[in-house]
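Trainee: Structural data only, the sequence is not supplied:
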């Protein structure tokens, strides 16, 4: 199918290669979907939320209660990703994988809490292996629902105060990298706060980071929502759904998932390079060249949502442009 897509691009009314990466996106999506006319109009955005015990180490500028409050904000339609989902006409699904406090039933929110947040990774494993597998399965089920709904493009997002700490720890372990090179401000730490956060991550790595097995890394250093994201990406590959990867945290989940199943990489498109310093290293490990660089670091899948129209434009150009012959346009020199 990729060869057919390339052949079509070669006869459209434009100089060869003049649409740049949009041409390559269309060819890749055609091959992924096994369709002569790729279609990513049906978009589902799934936000996984969970709390982190490492917040006890004072590594965030925001209190832990914000995670549950933001889940309610998603349900009420007031978050950035809520606005972007409406703008795109995309489905928005929110999954509570483990906030500290249980919540009442909220519209559009699935309660799949594994526990009341993870343990403090500076002192103990984040979760048991059983809990890690349960988190992965939450994501796999989300991908299966997307497939059943006929979704053409999957966007994963996250919400969890403290999750840049866990994600940086996971990235440091998988990349065998000094956390000082990867640690950033998250929700807005001062330089002193970033130094403290780095030391907390270093303590966690000293405790848990010797075993590089991806499941061990996710269980000992990850988060319920991070691990669910990894499961969702694996599930999307299984169901042949292209994925638009958001920023740092989702990219870390993608890195872990690709270590578990390298073939997953063929299903991933990368939306943007975030303002988190560790993101470039993770993108490099995934051989990823993101579409945008807007200094975003909000999370929630927001950067990926911003990039969705680029993929849709690539498909429309591929599908709807005239050929030289059909338009009666000369193209031979």
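Mentor: Alright, I've got the coordinates. Being a predicted model, the structure only gives us computed values, none of them experimental.
Trainee: CA atoms for contacts and neighbours, from now on please.
Mentor: Fine.
Trainee: hang on, residue 126 in a strand?
Mentor: No: assessed by DSSP: H, G, I helix; E, B strand; the rest coil, residue 126 does not belong to a strand; its assignment is coil.
Trainee: My guess is it contacts residue 217. True?
Mentor: No: Residue 126 lies out of contact with residue 217 (CA atoms under 8 Å); the separation is 9.5 Å.
Trainee: Comparing the two, which residue is more hemmed in?
Mentor: residue 126 (28 against 25; other CA atoms under 10 Å).
Trainee: The residue nearest to residue 272 when sequence neighbours are not counted and residue 325, how far apart?
Mentor: Leaving aside its chain neighbours, residue 272 sits nearest to residue 292 (4.3 Å; criterion: CA to CA, 6 or more residues apart in numbering). Residue 292 sits 34 Å away from residue 325, going by CA to CA, to the nearest Å.
Trainee: second one coming, line it up with the first:
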């Protein structure tokens, strides 16, 4: 398994960054979270005049063998049907990326469907989905390593194109179940408290989902002290590819936009492996999916938005991006008390 070189950014500029923020023509701290975002990006870029260039969102898609246990309100074929919707430009993520001029890349990591050639689809299929984690490990070591390496190389390509801020989305029926299992393991929370409605599971079906995930957790819990072994036992190929992409983004010293419940569960895994990765992460929104709030609290992370969304696809990243832009805009364009000849606070 390859290793990544991830360290907390140097803080030599921290005083200068804070002074630049504080001496803008505004009361101290009055721009709230925008000020924190600006300071973080300055540290990541090691610059007092940061820029955002070639923003990108990668949406990884994959099927989950566990879906055959009835843990989702939707059938497994919805995964490939939604990928086709992405490719035709009909999904929410297409609309938001177009609105905010974000490069969108759709990646087949492990969808159980043979797609016809489409120039808008990046074919990195490793397998036709994962195995059923109730019965065996979701993926083997070779497939996990392959997925991580592919995710890493894709981010390297984006960085070569000039990208310095990137978000990750996903599509995969059953992946809220995988995310719940990761949350339980890496936040030490009872699995029952980690299980939500996902795509809309209700009442008896929700009870069934909880019982299935309890059994899956018990089957693989002996691997928790080896995070990657546990991850490959319960996660999806799209999640594994996202893991490699997140780790590479941090190694490349670019800003990571973390989406909702599934993406945050992948980020939890990344942080278990490389604790300093959080210095590079902005958390786009708090999903309405049960458990996401608690994951963010565990990470001591403040979400940029709270809109009651629970869609996935990277939509939270796309919606948060213009706010991140505003944080850079005020830092670079807003006058200081001195340049505006305005009296500051005494």
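Mentor: Looks like it arrived, so ask away. Worth saying up front: this structure is predicted, and the values here are computed from it rather than measured.
Trainee: TM-score of the superposition?
Mentor: Overlay of the two chains. TM-score (TM-score structural alignment, normalised by the length of the first structure): 0.97; 333 aligned residues with a CA RMSD of 1.2 Å.
Trainee: What count of nearby residues applies to the corresponding residue of the second structure for the residue nearest to residue 272 of the first structure?
Mentor: Per TM-score structural alignment, the equivalent position to residue 292 of the first structure in the second structure is residue 305. Other residues within reach of residue 305 of the second structure, judged by other CA under 10 Å, total 17.
Trainee: distance of residue 305 of the second structure from residue 68 of the second structure?
Mentor: Separation of residue 305 of the second structure from residue 68 of the second structure (CA to CA): 34 Å.
Trainee: now do residue 340 of the second structure
Mentor: 64 Å.
Trainee: With neighbour numbers in mind, choose between those two.
Mentor: It is residue 68, of residue 340 of the second structure and residue 68, that has more neighbours when counted by other CA under 10 Å, with 14 against 11.
Trainee: Contact partners for that one?
Mentor: 76, 132 (CA atoms under 8 Å, 6 or more residues apart in numbering).
Trainee: hang on, it is in a strand, isn't it?
Mentor: No: Residue 68 of the second structure sits outside any strand when classified using three-state DSSP, being helix.
Trainee: so how far is residue 247 of the first structure from the equivalent of it over in the first structure?
Mentor: Applying TM-score structural alignment, one finds that residue 68 of the second structure aligns to residue 56 in the first structure. Separation of residue 56 of the first structure from residue 247 of the first structure (CA to CA): 25 Å.
Trainee: Next, please give the residue ranges for the strands of the stretch 101-250 of the first structure.
Mentor: 109-111, 153-159, 243-245 (DSSP state E, counting those that start in this stretch).
Trainee: Redo those strands as JSON lines? Include mean neighbour count and distance to residue 138 of the first structure.
Mentor: Formatted as JSON lines, the strands of the stretch 101-250 of the first structure follow (neighbours: other CA atoms under 10 Å; distance: least, CA to CA, whole Å):
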{"stretch": "strand 109-111", "mean neighbour count": "17", "distance to residue 138 of the first structure": "10"}
{"stretch": "strand 153-159", "mean neighbour count": "28", "distance to residue 138 of the first structure": "13"}
{"stretch": "strand 243-245", "mean neighbour count": "27", "distance to residue 138 of the first structure": "17"}
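Trainee: Which among those strands is found nearest to residue 43 of the first structure?
Mentor: Nearest of these to residue 43 of the first structure, taken as CA to CA: strand 153-159 at 4.9 Å.
Trainee: neighbours around the corresponding residue of the second structure for residue 237 of the first structure, how many?
Mentor: Aligned by TM-score structural alignment, residue 237 of the first structure pairs with residue 250 of the second structure. Neighbour count of residue 250 of the second structure, defined by other CA under 10 Å: 24.
Trainee: can you check residue 61 of the second structure too?
Mentor: Using other CA under 10 Å, residue 61 of the second structure has 32 other residues around it.
Trainee: Quick check: it vs residue 320 of the second structure, distance?
Mentor: Distance, residue 61 of the second structure to residue 320 of the second structure, by CA to CA: 22 Å.
Trainee: Pull the number of nearby residues for the aligned residue in the first structure for residue 44 of the second structure.
Mentor: Matched across to the first structure, residue 44 of the second structure falls on residue 32, judged by TM-score structural alignment. When neighbours are counted by other CA under 10 Å, residue 32 of the first structure registers 19.
Trainee: do the same with residue 252 of the second structure
Mentor: When neighbours are counted by other CA under 10 Å, residue 252 of the second structure registers 19.
Trainee: OK, contacts around it?
Mentor: Applying CA under 8 Å, 6+ apart, the residues contacting residue 252 of the second structure are 156, 159.
Trainee: quick one on the thing from earlier: state the distance from the match of residue 292 of the first structure to residue 271 of the second structure.
Mentor: According to CA to CA, residue 305 of the second structure and residue 271 of the second structure sit 22 Å apart.
Trainee: go on, residue 50 of the second structure?
Mentor: 25 Å.
Trainee: Show me where the first structure has its helices.
Mentor: Here the first structure has its helices, by DSSP state H, at 2-11, 21-33, 65-76, 80-88, 129-148, 163-175, 191-208, 214-221, 224-238, 248-260, 279-285, 302-320, 324-327.
Trainee: Minimum distance to residue 267 of the first structure: which of those has it?
Mentor: Using CA to CA, the helices of the first structure put helix 224-238 closest to residue 267 of the first structure, at 6.0 Å.
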